[in-house]
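S.K.: Attaching a predicted model along with its sequence, questions to come.
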Amino acid sequence: MYKIMSIFGTRPEAIKMAPIIHAAAKDPQLESIVTVSAQHREMLDGVLHAFSITPDHDLNIMRHGQTLQSITSVILEQLTPVLEQERPDMVLVHGDTTTTFASALCAFYLQIPIAHVEAGLRTYHRYSPFPEEINRQLVSRLSTLHFAPTQTSAQNLLNEGICEKDIFVTGNTAIDALRLTENGQYHHEALDWAGGHRILLLTAHRRENQNGGLEHIFHAVLTLCERHPDIRVIFPCHRNPMIRSLAHEMLDGCNQIRIIEPLEVYDFHNIIRHSYLILTDSGGIQEEAPSLGKPVLVLRDTTERPEGVKAGTLKLVGTQEERILEESERLLNDAAAYAAMSNAANPYGDGRASERILAALHAYFEKNA
């Protein structure tokens, strides 16, 4: 039996690692250990509950006012004895968070092999997104196995000198997670409030948009509401106090906008299903929404998911008010343009990424037995 340890600390990581953890728990040849950093405590706990995951080790690092430096250093300190105690045959990390980078570095220092889930995403702009772009590039240098969600991400790794035999195109586990949360009878009070109107689901929180970008986004949404009395905007607001304060200051006066608490993954996936259009600066939703036939306008100047732009499921619109309005109006008013985006083929897989990841792990263990 081989021991694998999944390490993560934020809500998006937990959502995308949950299908692997569930699949590994059913595999008689694997002992699956789960370690969380709790970089984001409350938001992480909601996902753990939704997917019925109980961590074996909880570092519980979240502190008020934590910095990238403090997150990195405390994970290195607290994770080391856990890895020394468990001595897994492989550590699995996901994506591009500071937990991902620090955990991979810690495993590397202990010479434990690392498998990187959702490997190879790139913008090649070191500060966009920050710090994620550099985190994922550094993790690629530390990893033994690279589970790329698409051929484009695999090609990025090849271009960087990663050995082809260590790269596996698996699809994205975000699509696997959607299969675990689907509910055709779903109900939520925000949907009752929307009352059958077309729903625009808004998420906005990235660091690079917190220096003027959010104001432009909120102004654009207010203008859309003025022009379209038939829309309702649901905004699950990030817990960052600055974002919350600005959102309430600018948006509370509009009765077409509903600011709600951050949604648990079960709720979030099902509200996506009931939405008409997604406006977001998030990453994972760029994969999830197209799988449900929902067009996505990306409120960023770059994306590490160019496959979606190429396929036509995403459109980069940045944070300038005029551009957001132009592209939103097009999808609200032009049925053909909307159909072209909503019916575009999703490039992120078929919901079987976890199976492929476990198969690759077994092949590695057998080869190195």
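M.R.: In hand now; what should we look at?
S.K.: switch to C-alpha atoms for all contacts and neighbour counts from now on
M.R.: Noted.
S.K.: pretty sure residue 135 contacts residue 94?
M.R.: No. In this structure, residue 135 is not within contact of residue 94 by Cα atoms under 8 Å, at 10.8 Å.
S.K.: where do the contact lists of those two overlap?
M.R.: By Cα atoms under 8 Å, 6 or more residues apart in numbering, residue 135 and residue 94 have these common neighbours: residue 100.
S.K.: Which one of those two is surrounded by more residues?
M.R.: With neighbours defined as other Cα atoms under 10 Å, residue 135 and residue 94 compare such that residue 94 has more, 26 against 20.
S.K.: Tell me who's in contact with the more buried one.
M.R.: Taking Cα under 8 Å, 6+ apart as the definition, contacts of residue 94 comprise 7, 8, 13, 16, 17, 100, 116, 117, 118, 119.
S.K.: For residue 24, state which of these is nearest.
M.R.: Minimum distance to residue 24 across these is 10.6 Å, recorded for residue 17 (Cα to Cα).
S.K.: Quick check: the closest residue to residue 176 other than its chain neighbours vs residue 291, distance?
M.R.: Closest residue to residue 176 apart from its sequence neighbours, by Cα to Cα, 6 or more residues apart in numbering: residue 351 at 4.1 Å. Using Cα to Cα, to the nearest Å, residue 351 is found at 10 Å from residue 291.
S.K.: Among these two, which residue is more densely surrounded?
M.R.: Legend: neighbour count by other Cα under 10 Å for residue 351 and residue 291, higher for residue 291 (25 against 19).
S.K.: Can you tell me the closest non-neighbouring residue to the more buried one?
M.R.: Closest residue to residue 291 apart from its sequence neighbours, by Cα to Cα, 6+ apart: residue 346 at 5.8 Å.
S.K.: residue ranges for the strands of the stretch 1-150 of the chain, please.
M.R.: Listed in chain order, the strands of the stretch 1-150 of the chain (DSSP state E, counting those that start in this stretch) span 2-8, 30-36, 57-58, 90-94, 114-117, 145-148.
S.K.: Distance to residue 177 added to the ones you listed, as JSON lines?
M.R.: Formatted as JSON lines, these follow (distance: least, Cα to Cα, whole Å):
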{"stretch": "strand 2-8", "distance to residue 177": "16"}
{"stretch": "strand 30-36", "distance to residue 177": "17"}
{"stretch": "strand 57-58", "distance to residue 177": "22"}
{"stretch": "strand 90-94", "distance to residue 177": "14"}
{"stretch": "strand 114-117", "distance to residue 177": "14"}
{"stretch": "strand 145-148", "distance to residue 177": "16"}
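S.K.: Which of these sits closest to residue 330?
M.R.: Nearest to residue 330 among the strands of the stretch 1-150 of the chain is strand 145-148 (33.1 Å), distances taken as Cα to Cα.
S.K.: I'd like the distance from that closest one to the chain centre, please.
M.R.: Centroid separation for strand 145-148 versus its chain: 17 Å, with Cα atoms, centre = their mean, to the nearest Å.
S.K.: and here's the other structure:
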Amino acid sequence: MCASSSTPREVLILAGTRPEGVKTAPLIRRLLDDPRFTVRVADTGQQPGRVTEALAPFGLRPEVSLRPQRRSGSLAELAAALITGIDELLTHHRPAAVVVQGDTTTALAGGTAAFWRHVPVVHLEAGLRTNDLDRPFPEEANRAMLARIAALHLAPTRAARANLIGEGIRSSSIVVTGNTVVDALHDLIERGMAQAPDWVDTTRKLVVATVHRRENWGHGVAATVDGLRRLARACPDAQIVMVTHPNPQLSAEVTTGLAGVANARVTPPLPYPQMVGLLRAADLVVTDSGGLQEEAATLGVPLLVTRDTTERPEALTPGRGELVGTDPELLLSAGLRHLASGRTAVVGSPFGDGRASDRSVVALAGLLNVPARRVVQRRRTAATIG
């Protein structure tokens, strides 16, 4: 029997990594507040434990947790396990729509499984492109493939929308929402949760760095660490903080590369509110991460992107962000220039106004043909802590 237009529509939200947890959290909270929808949040287990960690500061938790078996660590093994697990989930819970976020293996696997089951796919953060299938790898291809099967494209910027239009995607299926990471940042800051670790020395210039992109593994990581080592030695009064990736091999490589540098600190991944607090305190961010480009630009922190191209060109405004690749000398010269010029006042974010999740709910309602919203009430479900 078909559901009536007044029956709450179930939305399945998939997340497998910490960034997916952070960026879906504002949308989950808005949907939980809307009686027209029911929400099921599934942690796919792509990064075990990281989704639960990411959702917790927002008062949320996954209702379902998958446990993909991994032995070789290959992308094919992960994708196969995720598609199988998600497909099984879809056989037990027939949602009205499946939301996937970004460019991860979880997003591609979840979108594929839902498409095969004729469940509408909603792509949150759609339309980002470098137009180079090798950079970032495999994320560029993941996004492009999702564009072919998504029923609704929630684009974070006008540029992302233009990318989709250029690929032949119907304009009626694209909604420019802003990026939900801005919503998440505003929420944490407003609630006073975005506090830097107590070991940060506020009397010194602070450089926050990360490195993890697959295309940078090997030479790129080593060259980036070399550039940071040179910057630390050229600015002995600055504090260089390298936040490592969960991958133990990458962590060991950067730890070894910065060993013996007195003003460099290597720290394991921080809880997200602490990471936001660290970024707020920073004078410079050096990263190959997509999410950190958005966060730094939103917080007004000068940014060096250690890649040759980026799918987030909005972060590269004059004087604020630039591509330096993995050339140690370019990193050093650009880093010295930004540290000398200092931070300027934040004037909005190129990634939205903090209402992306509201617009996303409106777009979802249109996709699923649910009635206009009249009553707002807080509903507790298994996706909510407490």
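M.R.: On my side now, so go ahead. Just so we're clear, the structure is a prediction, and the values are computed from it rather than from any experiment.
S.K.: Quick check: TM-score for this pair?
M.R.: Taking TM-score structural alignment, normalised by the length of structure 1 as the basis, the two superposed chains have a TM-score of 0.94; 363 aligned residues with a Cα RMSD of 1.9 Å.
S.K.: follow-up on the earlier one: in terms of helices and strands, where is the aligned residue in structure 2 for the residue nearest to residue 291 of structure 1?
M.R.: Under the alignment (TM-score structural alignment), residue 346 of structure 1 maps onto residue 349 of structure 2. For residue 349 of structure 2, there is no host helix or strand (DSSP states H and E).
S.K.: Would you confirm that residue 349 of structure 2 contacts residue 296?
M.R.: No. Using Cα under 8 Å as the test, residue 349 of structure 2 is too far from residue 296 to be in contact (9.5 Å).
S.K.: The two: which is more packed in?
M.R.: A direct count of neighbours by other Cα under 10 Å for residue 349 of structure 2 and residue 296 places residue 296 higher, at 25 against 20.
S.K.: Trace the more buried one over to structure 1, please.
M.R.: Match for residue 296 of structure 2 (TM-score structural alignment): residue 289.
S.K.: nearest spatial neighbour of that match, skipping sequence neighbours?
M.R.: Nearest residue to residue 289 of structure 1 in three dimensions, chain neighbours excluded: residue 272, at 6.5 Å (Cα to Cα, 6+ apart).
S.K.: which residues sit in contact with that neighbour?
M.R.: For residue 272 of structure 1, the contact set (Cα under 8 Å, 6+ apart) comprises 201, 278, 289, 292, 294.
S.K.: how many other residues sit next to the last one?
M.R.: Applying other Cα under 10 Å, we find 25 other residues in the vicinity of residue 294 of structure 1.
S.K.: pretty sure it contacts residue 279?
M.R.: No. Assessed by Cα under 8 Å, residue 294 of structure 1 is found out of contact with residue 279, at 10.4 Å.
S.K.: residue range for stretch 110-126 of structure 2 in structure 1?
M.R.: Using TM-score structural alignment, stretch 110-126 of structure 2 corresponds to residues 103-119 of structure 1.
S.K.: Name the residues of that stretch that come out as buried.
M.R.: 103-108, 112-119 (16 or more other Cα atoms under 10 Å).
S.K.: For those residues, could you give me CSV that also reports distance to residue 173 of structure 1?
M.R.: Shown next, in CSV, are the buried residues of stretch 103-119 of structure 1 (distance: Cα to Cα, whole Å):
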residue, distance to residue 173 of structure 1
103, 20
104, 19
105, 23
106, 24
107, 23
108, 24
112, 23
113, 21
114, 18
115, 14
116, 12
117, 9
118, 8
119, 12
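S.K.: Longest helix in structure 1, by number of residues?
M.R.: As assigned by DSSP state H, the longest helix anywhere in structure 1 is helix 68-86.
S.K.: what residues are up against residue 290 of structure 2?
M.R.: 310, 311, 312.
S.K.: Identify the residue of structure 2 aligned to the residue nearest to residue 289 of structure 1.
M.R.: Under TM-score structural alignment, residue 272 of structure 1 pairs with residue 279 in structure 2.
S.K.: Residue 309 of structure 1 now?
M.R.: Matched to structure 2 by TM-score structural alignment, residue 309 of structure 1 sits across from residue 316.
S.K.: Which residue comes closest to its match once chain neighbours are left out?
M.R.: residue 322 (5.3 Å).
S.K.: if we can go back for a sec, chain center to the match of stretch 110-126 of structure 2, what's the gap?
M.R.: Put simply, stretch 103-119 of structure 1 sits 20 Å off its chain's centre (Cα atoms, centre = their mean).
S.K.: same deal with stretch 196-216 of structure 2?
M.R.: Its chain's C-alpha centre and that of stretch 196-216 of structure 2 lie 18 Å apart, by Cα atoms, centre = their mean.
S.K.: Identify all contacting residues around that stretch.
M.R.: Contacts of stretch 196-216 of structure 2 (Cα under 8 Å, 6+ apart): 134-137, 221, 224, 237-245, 250, 274-289, 339.
S.K.: quick one: buried residues of that stretch?
M.R.: 196, 205-216.
S.K.: before we move on, what about stretch 231-247 of structure 1?
M.R.: Buried residues in stretch 231-247 of structure 1, counted by 16+ other Cα under 10 Å: 231, 232, 233, 234, 235, 236, 237, 238, 243, 247.
S.K.: Aligned to residue 12 of structure 2, what sits in structure 1?
M.R.: Correspondence of residue 12 of structure 2 to structure 1, assessed by TM-score structural alignment: residue 5.
S.K.: do the same with residue 238 of structure 2
M.R.: Looks like residue 238 of structure 2 aligns to residue 231 there (TM-score structural alignment).
S.K.: Wait, that match touches residue 221, no?
M.R.: No. Residue 231 of structure 1 is not in contact with residue 221 according to Cα under 8 Å; the separation is 10.5 Å.
S.K.: how close does residue 340 of structure 1 sit to residue 290 of structure 1?
M.R.: On the measure of Cα to Cα, residue 340 of structure 1 and residue 290 of structure 1 end up 12 Å apart.
S.K.: Same check on residue 261 of structure 1?
M.R.: With distances taken as Cα to Cα, residue 261 of structure 1 is found 24 Å from residue 290 of structure 1.
S.K.: Give me the more crowded residue out of the two.
M.R.: Set residue 261 of structure 1 next to residue 290 and count neighbours by other Cα under 10 Å: residue 290 wins out with 26 against 12.
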